[in-house]
Structures are given as structure tokens and as C-alpha cells.
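A.B. asks: Attaching a predicted model along with its sequence, questions to come.
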Amino acid sequence: MSRVEQVTSAAGSVPASPSITSRQRLTLLLLLSASFTLAVDFSILNVALPRIGSAVGFSLENLQWIATAFALCAAGFTLLFGRVADLFGRRRLFLVGMALLGIGSLAGGLATDPALLLSARVAQGLATAAVTPAALSLLTTSFPEGALRDKVLGLNGALMAAGFTTGAILGGVLTDVLSWRWAFFINVPVAAIVLVLAPTVLAESRPEQRPKLDLPGAITVTLSLLAIVFGLTTAGEQGWADPLAWGPLAAGVVLLVVFWAIEKRVSAPLVPTSILKRRSIGWGNFAGLLAFITETSLVFLLTLYLQKVLGYTPLGAGLSFAVLGAGTVIGGIVAPKIIGKLGNKKTVITGFLVQAAATLPLVLLGSSRASIALLLVATFVGGVANLIAIVGFMVTATSGLPDAEQGMATGLATMSQQVGITMGIPIMSAIATARVHALGGETPATVLSGVTTAIYVNTALCLVAAVLIALFLRPAKQVA
């Protein structure tokens, strides 16, 4: 029996594997706890936004900035911080990020005016941009490339996806039972515990010779990502015709071109162009981008359906996605076993094809509450498939690279994740809204038609991703 078969035939829980040490168990527990907490932060405030706005003094038109301030920083700085982790120490950046998360969360929970609340959300976004690639690179450098790392990445993906769902549910429960402020306060003890344990559990990881930080490249790519994310979030709120949507998007694309030109000329580039030309990196991250675009936007579409067509409350809609969350956990557990049998490329393709097959039946959703059965079954299967694709992407995009470049690789992977989450909702929102307007305005029937139209597009994106990955992805060889 091969080493891959020996590891992938073990039970679904990583700690049960005989090849993992006690220190690795503690490392895994600590890093997964941090990743799960950050994933929860993405969605925990969504259902509480109206109450937060009333309590703190946000006008309705400015309410989206509570989410936008977080998304801008989380996506805009992730590539920079991924490289900073390589250069100055992954554990050090991880600890700084967790401290910033605790401070920002405490400030958010105590906020009584918009300025302090937005500052807290900026701090949480910067913490996410720092901790996520640092934690992921600590995972990939703590576990050797191969089946064991695949299993660890599977658990990480499962818990992060489950965190998005948990955040929606937990946000509703905390807001209804206690206060929206607890959606912030809940992070403080987690951050404190991690900060106490991490220095003794996590080993520092950084190159012996520290190259210069590529400041021109860092500034250019950060400004580019900030512009792109701002344009996408504005498009989701105001529509694609708004100059504040397409203007920043155009500027972001121009800055990306400038960034590419800089990276080809500097001696110590932030992201070497040779890395970006590798098909395992380029197409692996493309797969991750599409995986997050399709699933997060589908959750948005189904939230519209549940609330505006079936009349569910925000908490009821959040609870309806518990089945999806269970599917993502299962997908993260089984994905490494599938990778062991099929390889990275076929795993990603299989994930997208099954996700498309699970998404397409959702066009049959109707105005009767009996449709909830179809929604639950389809989202469960789709959740399993989506996580299989995500774990396949993560393994592909971080394999075949030395430890010294893992922060950069995980920064790229995290950037694909953050931008995908940000892109999906405005794209599908624009499609659904255009259909609603074409039918004469918002009614339950027109919303259902708009959601159905966007679901067709969502399914098509899954199929396109599968075809392109089949044609162009060449995964790097894994270490034996």
C-alpha cells in the first residue's frame, strides 16, 4: 500500500492519523480555530446590519460600508501580507494579526458612533488579511507535501466554509437573544487564548536570508485590489452603470498591468512572474476564484428567494443553510481521499461537475414552501462538491513550491478566495436585478424569475470552470 493510500484510508479526523505528532495536533487545533473564527467574521454581521445602523447612527444608504470596509481590507492587503509573512516571520505576523483582531473586535463591540465602528471593521479586515495567509502558510510548512497536507487543507477548507454558514446563524441568534455587540465580543476571548498558546505551540518560519520587500509592487497590487474590491462592492449596491463601480474596476485593471511590469523588472519581486506563469498556480487560483464566486453568490440568491419569495425571517433563512454547512464539512473531509485516488486536477473537475449538477435543479424552485426540500438536498450536495473543488484548488495552488515561497502562494490563494467572495454577489445580483426590472418591478414572482435566471448563469460558470481546468491545468508534482 502506498503512503497516499495509507494516510487517506485513515479516519476522517486528522488527529487520529498515526503519522501526526502531538505538536502538529496542537498546531492544527490552534490554526484551525483562528481560521474558523475569521470565516465566521465574514457573515456574522449580515443579518444584524439594520439594528447596528439604528444603534450607532448609520443612514440606510451608508449601511453597506460596515461590510465594505471589512471586505476592502481583507481582500486588498492579503497578497502583501502573504509575502510579508515569508520575509519577516509567519508566526510573528499571525500573532500581530490575532492581536489586531482582538482589539478591533473589542472596539467594534463598544462602538457608539459610525467612525469607531468603521475603524473596528478596518482593523478586523486587516487582521483577516494578515492571519489568513500566515495561518495557511504555517499549515503548509508544518505538514509535509502529500496526503497528510491534503487532509489538513481539507479540514481547513471545511471549517472555513462551515464558518461562513455558522456566522449567518450565530449572528441571528446573538442579535435576537443578546445584542449585536456580541457578534464583535465573541472574537475577543478566542484571540486572547490563541495569543497565549501560539508562542509555545507554533514554530517560527522564515528564510535565513531576508530579501528586500518590493515596495513598488506591494503598493501597486494593494491599490489595484482595493480599487477592484471597491468597484465590485459598489456594483452590488448601486448597479454596474454607476461610475463608482466601473471606474475603480478599470483603474484596478490598469494597476494590475503596471504591477506585472514592475514584477518583471525588480530584483526581488513581490510575486515572481515565473511563479504566475506556472499552470498549477495560475489555473489553480482560477479554479479557486470560480469556486468561491459560484457558491457564495448562490447563497446570496437563495437568501433572496427564502426571504422575498417564501417569506422567511433572516434567522430562518440563516438556519436553512445549516444543511449546506454540513455538506461543506463532509466535502472537506472526503476531498483528500478523492485527491489520493484521482489526483488534484480530476478532483477539481469532478467537484465543479457535481456542483453544476446540484445547482441546476434549483431552477425548479417555486413559490410554495414545499420547495424547501429541493433547496436543502441541492445545497447539501452542492456544498460537498464545492468543498471538494476548493480543497483541490488549495492543494494545487500550494504544491511544488519551497517553504520559502509558501507565504506568497497562500497569499495568492487567499486573494483568490477573498476576491471570489466579493465578486460573486454583485455579478449575480446584477443578473437577478436586471431580470426583475425587465418584468416590471419587484414582486415575489419577479424575484423568483430573477433568481432562477441567475442560477442558470451560476450553473454555466461551474461547467465553464470544469472545461477550462480540464484543458489547461497542469498540477505540480507532489513530493513523495
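C.D. replies: Ah, there it is. No experiment lies behind these values; they were computed from the predicted model shown.

A.B. asks: C-alpha only now, for contacts and for neighbours.
C.D. replies: Noted.

A.B. asks: now what about stretch 422-433, what contacts it?
C.D. replies: 71, 229, 232-233, 235-237, 239-240, 292-294, 296-297, 300-301, 447, 449-454, 458 (CA atoms under 8 Å, 6 or more residues apart in numbering).

A.B. asks: Among the residues you listed, name the ones in strands.
C.D. replies: Assigned to strands by DSSP state E, none of the contacts of stretch 422-433 qualify.

A.B. asks: Would you mind checking the residues you listed for buried ones?
C.D. replies: Taking 16 or more other CA atoms under 10 Å as the criterion, what is buried in the contacts of stretch 422-433 is 71, 229, 232-233, 235-237, 239-240, 292-294, 296-297, 300-301, 447, 449-454, 458.

A.B. asks: Show me the contacts of stretch 422-433 that map onto helices.
C.D. replies: Under the assignment DSSP state H, the contacts of stretch 422-433 contribute 71, 229, 232-233, 235-237, 292-294, 296-297, 300-301, 447, 449-454, 458 to helices.

A.B. asks: alright, now check it against this:
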Amino acid sequence: MTRRQRLVIVLLLGANFMLSADFSILNVALPEVGRAVGLKVSDFPWVATSFALPAAGLSLLFGRLGDLYGLRRMFLIGLALLAASSLLGGIASGAVVLLAARALQGVATAMTGPAALALLITTFTDERQRARALGLNGALLSGGFTFGALVGGMLVGVLSWRWAFLINVPTALIILVVTPAVIHAAHVRGDVRLDVPGAISGTLGLVVVVFGFTEQSAAALAAGAMLLGLFLWIERHTPAPLVAIEMLAWPSVRWGNVAVLTIFSMEAGLIYLVTIYLQEVLHLGPFATGLVFGVPGLASVVAGIVAGRVVARRGARPVLLAALLVQGGFTAPLILLGSQPNSMWLLIPALFVGFFGHITAVVAATVAATSEVPEASKGFASGLMTTSQRVASTIGIPALAAAMAIRADLLRGIHLALAVDVLITVTAVVLIAVGLKPSRLPTTK
């Protein structure tokens, strides 16, 4: 690689690493942030979902806008918005301002993430260099969770929850200043068409569905389902869809995306439930919570290294099914968690093995969702999978939080939500095993 290419990697991967770390930093700080601005425990999910909703609903639209107006320009605008919204969140004194800051962070992520990935791909024309850069990107995304949990717990425990926001400001500003000197302005395409109705209906549908889960409103859930149905109709009939819905006609793509939805929604919900358990039931501080999450975070890094080799030897389908069973199977023992600190002897090993299964399932589902697809359509298949991942991360927390709220007792509510997590995961394994035929997914080379 040239010196400029190395600098490009540092800048773009640094930005993605920061976005990945943001999730676990704020996850550890979630109860303290919620209490500081006057939110009830039942409203804590909004701190996460107000970020995830725009990040999920707008990423495809901003990806298209990047093609239309310039990837580097979109990347820089996203970084500037991330710095400003993080500063706003760091000085927020009320729930409305804090949630607005989180939503703006989500918009910034929708701008920055797709542009960073596209710039990374276009920087390297050599396939081996590109694969190496993308491999580093994947490893840092896994490592970002561990870093965020550990540093987030330290910042919140030693300083204040506000630093979970403020740490983004200098990092984003440094990348913002250096980027124009290192990354060339990409070619602007004039033939890009925007699917604004699809973006509006899809984002509104997600917002209303999440609101329905959080507030346990059947009417909101029905309205959200109608809006998402409208979104699917628009995507099927518009000449320039945000999501290539027709890709779901391929069984491997269809069931690979079902797996992605299950993997990320249930794991995001599990992380939320464990955070509530550690801080609201065991009354651990943010620093101790960060250390607890650092253990499964290490398992994620190890799994990210070995999972590709296992899939290459065994094939995507058996590895996906086994890894999903591990993810759900090691969530099941957590239903026995008690109100005493000795429950940590059960929690930490279960999280470690469960996270190993989670990352392995992610790798296998990625292979499944993009296999059997012609080379010219792999970009569409990857975009559909990315959309499923973001949507899953959006709905997982409010769905399991709604199950938790059914029980008046907090610990029993957590037990019920964990049981729902296991049931959904096992059901998905059965459906995928039936729908994804063994002959469809040969081992990768």
C-alpha cells in the first residue's frame, strides 16, 4: 500500500471504529443517562432506539445521496453533524434534548457509515488490498464493541456519563480536518435517482413499530405494519429502489436475511437486558458493567478471526444453524439469574460462549445472504443484508423491553424477556433449517 492508502485506512477505519464503540459506550451508560434526564426504566430503550431508527431508515438514502453529491462530501457532513450532536448530548439537561441529540447522531451515522465503506472500497483497485482493508474493517468493528464497553465504563464510572457523548467531539474533529488532505473527492454520478417516498415510508414505519413495542400499543403496531407494507410496495414498483426486494426470490438471500434479523435483534435486546440486570438488579456501577461486557467482547474478536475458516471448511448452512443454537442456547441459562452477585458465575461464561456463537453466526449468515447470487448482483445482496442488520438492531431492544414490561417485578420481567429471546431464536433455527436446503450452500473457497 502507498502512504496515502495507509492514511486513508487509518481515517476511514478510525471513523467506523468510533461509530462501533459508540453503541457499547452508551449501552453501559444507559441507566445512568436515563436517570440523569428523568426517564423511567420503561423509557430507557428510547436512548438506544432514537439513535438506531434514523441510522437504519436513512442509511440507504444517504448512500445514494453520496453517489449523487460526492462520497467525501457526505462523509465530512456526517462527521460534522456527529461532532455537533455529540456536543449537544454531552450538555443535555433534559430528556427531549438528549433524545434529539441521539437522533441526530443516528442521522450522522447514516451519512458517515455508507460513505466511509464506499470510499474504502474505491480507494483500493487491487482485490487483495481491498480484501485486506475490508478484513481490517470487520476486525475493528468487532474490537470497537470491546473498546467501547471498557472505555465507556471507565469514563462513566470515573468522570461522568456526559463523556460517553463528548469523547466523540475531538475524534470527529481531527478526522474532519485531516480527511480533505488525504482522501480525494470521488467521482460524482449524475444518473442516480432518489427514492424519497421509500425512505419516508420505511423510516416512518420503523418509528411507529418501535413506538408500538415501547408503549405496548396494538394500534401503533398495526399502523407501522401498514407503513412498512407501503414501503415494500414502493420498493417493488419504483424504478430506483433503495432496497432490492426482488433479491428475496433467492432462497439463500431470503433465509440469510431472516438469520441476520434474528441474530442482531436478539443480541441487541440481550445486551440491553443484561445492562439493566447488572445496574438495576445487582446495582453494579458503569465501570464494573464495562468489565463484564469486555469479556464477551474478547470472545467476539476471537470468533471474528476463526469463524471464516470454519465456514470455509464446513459450509455456511451447518455453521449458521449451530452458531444460532449456541447464541440462543447460552441465553437460556440466564433465565436462572438471581438477585445476588454470585449469579456472575453463570452470567459471564454464558455471555462469553454466547457471543462467540453470535459472531460466528454473523459470518455464516453473511455468506448465506450473498451466496448463489450472480456477481453483478452481489452489491444489491450486500445492501439488503446491511438493511436487515440495521433494522434488527432497531427493533430488538424495544421488542424485548416490551416483554420485560409485562411483569411488574423487574427481575421476573428480565427472565420473561430472555425466554422470549430464546423462543424466537430457536424458532428461527427451525425455519432456516427447513427453508435453506443443504445443497444450496456449498463451502466457500
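C.D. replies: Cool, got the structure. No experiment lies behind these values; they were computed from the predicted model shown.

A.B. asks: burial of the aligned residue in the second structure for residue 247 of the first structure, as a residue count?
C.D. replies: In the second structure, residue 247 of the first structure lines up with residue 219, judged by TM-score structural alignment. Residues within reach of residue 219 of the second structure, counting by other CA atoms under 10 Å, total 12.

A.B. asks: so residue 219 of the second structure touches residue 212, yeah?
C.D. replies: Yes. The pair residue 219 of the second structure and residue 212 passes the contact test of CA atoms under 8 Å, sitting 7.4 Å apart.

A.B. asks: how about the residue nearest to residue 363 of the first structure when sequence neighbours are not counted, what does it touch?
C.D. replies: Once flanking residues are discounted, residue 363 of the first structure sits nearest to residue 452: 5.0 Å by CA to CA, 6 or more residues apart in numbering. Going by CA under 8 Å, 6+ apart, residue 452 of the first structure touches 362, 363, 364, 365, 432.

A.B. asks: Need the residue closest to the centroid of the first structure.
C.D. replies: Closest to where the C-alpha atoms of the first structure average out (CA atoms, centre = their mean) is residue 417, at 4.1 Å.

A.B. asks: name the element that residue belongs to?
C.D. replies: Secondary structure from DSSP states H and E places residue 417 of the first structure in helix 406-438.

A.B. asks: for residue 176 of the first structure, same thing?
C.D. replies: According to DSSP H and E, residue 176 of the first structure maps onto helix 147-177.

A.B. asks: mean per-residue distance, that helix to the second structure?
C.D. replies: Taken against the second structure, helix 147-177 of the first structure registers an average deviation of 4.5 Å after superposition, with mean CA distance after the TM-score superposition for the first structure.

A.B. asks: Quick check: what element follows that helix along the chain?
C.D. replies: As assigned by DSSP H and E, the chain's next helix or strand after helix 147-177 of the first structure is helix 182-185.

A.B. asks: For that following helix, grab the matching residue range in the second structure.
C.D. replies: Against the second structure, helix 182-185 of the first structure falls on residues 163-166 (TM-score structural alignment).

A.B. asks: cool, and stretch 5-15 of the first structure?
C.D. replies: Using TM-score structural alignment, stretch 5-15 of the first structure corresponds to no residues of the second structure.

A.B. asks: Tell me the counterpart of residue 402 of the second structure in the first structure.
C.D. replies: By TM-score structural alignment, residue 402 of the second structure lines up with residue 430.

A.B. asks: what does residue 360 of the second structure give?
C.D. replies: Aligned by TM-score structural alignment, residue 360 of the second structure pairs with residue 388 of the first structure.

A.B. asks: Would you agree that match is in contact with residue 331?
C.D. replies: Yes. Contact criterion CA under 8 Å: residue 388 of the first structure and residue 331 qualify, at 5.3 Å.

A.B. asks: the more surrounded of these two?
C.D. replies: The residue with more neighbours, out of residue 388 of the first structure and residue 331, is residue 388; 36 against 30, by other CA under 10 Å.

A.B. asks: The more buried one: which element?
C.D. replies: Under the criterion of DSSP H and E, residue 388 of the first structure resides in helix 372-398.

A.B. asks: With the second structure overlaid, how far apart is that helix on average?
C.D. replies: Mean deviation for helix 372-398 of the first structure: 2.0 Å (mean CA distance after the TM-score superposition for the first structure).

A.B. asks: Can you give me the buried ones in that helix?
C.D. replies: 372, 375-398.

A.B. asks: what about that helix, distance to the chain center?
C.D. replies: Centroid separation between helix 372-398 of the first structure and its chain, computed with CA atoms, centre = their mean, to the nearest Å, is 13 Å.

A.B. asks: and the angle for it with helix 406-438?
C.D. replies: For helix 372-398 of the first structure against helix 406-438, the angle by axes from the mean of the first three to the mean of the last three CA atoms, to 10 degrees is 150 degrees.

A.B. asks: I'd like to check the angle between helix 372-398 of the first structure and helix 147-177, please.
C.D. replies: Angle between the axes of helix 372-398 of the first structure and helix 147-177 is 140 degrees (criterion: the same axes, to 10 degrees).

A.B. asks: picking up where we left off before, ok, the match of residue 360 of the second structure - contacts?
C.D. replies: Listed by CA under 8 Å, 6+ apart, the contact partners of residue 388 of the first structure are 331, 332, 334, 335, 347, 348, 351.
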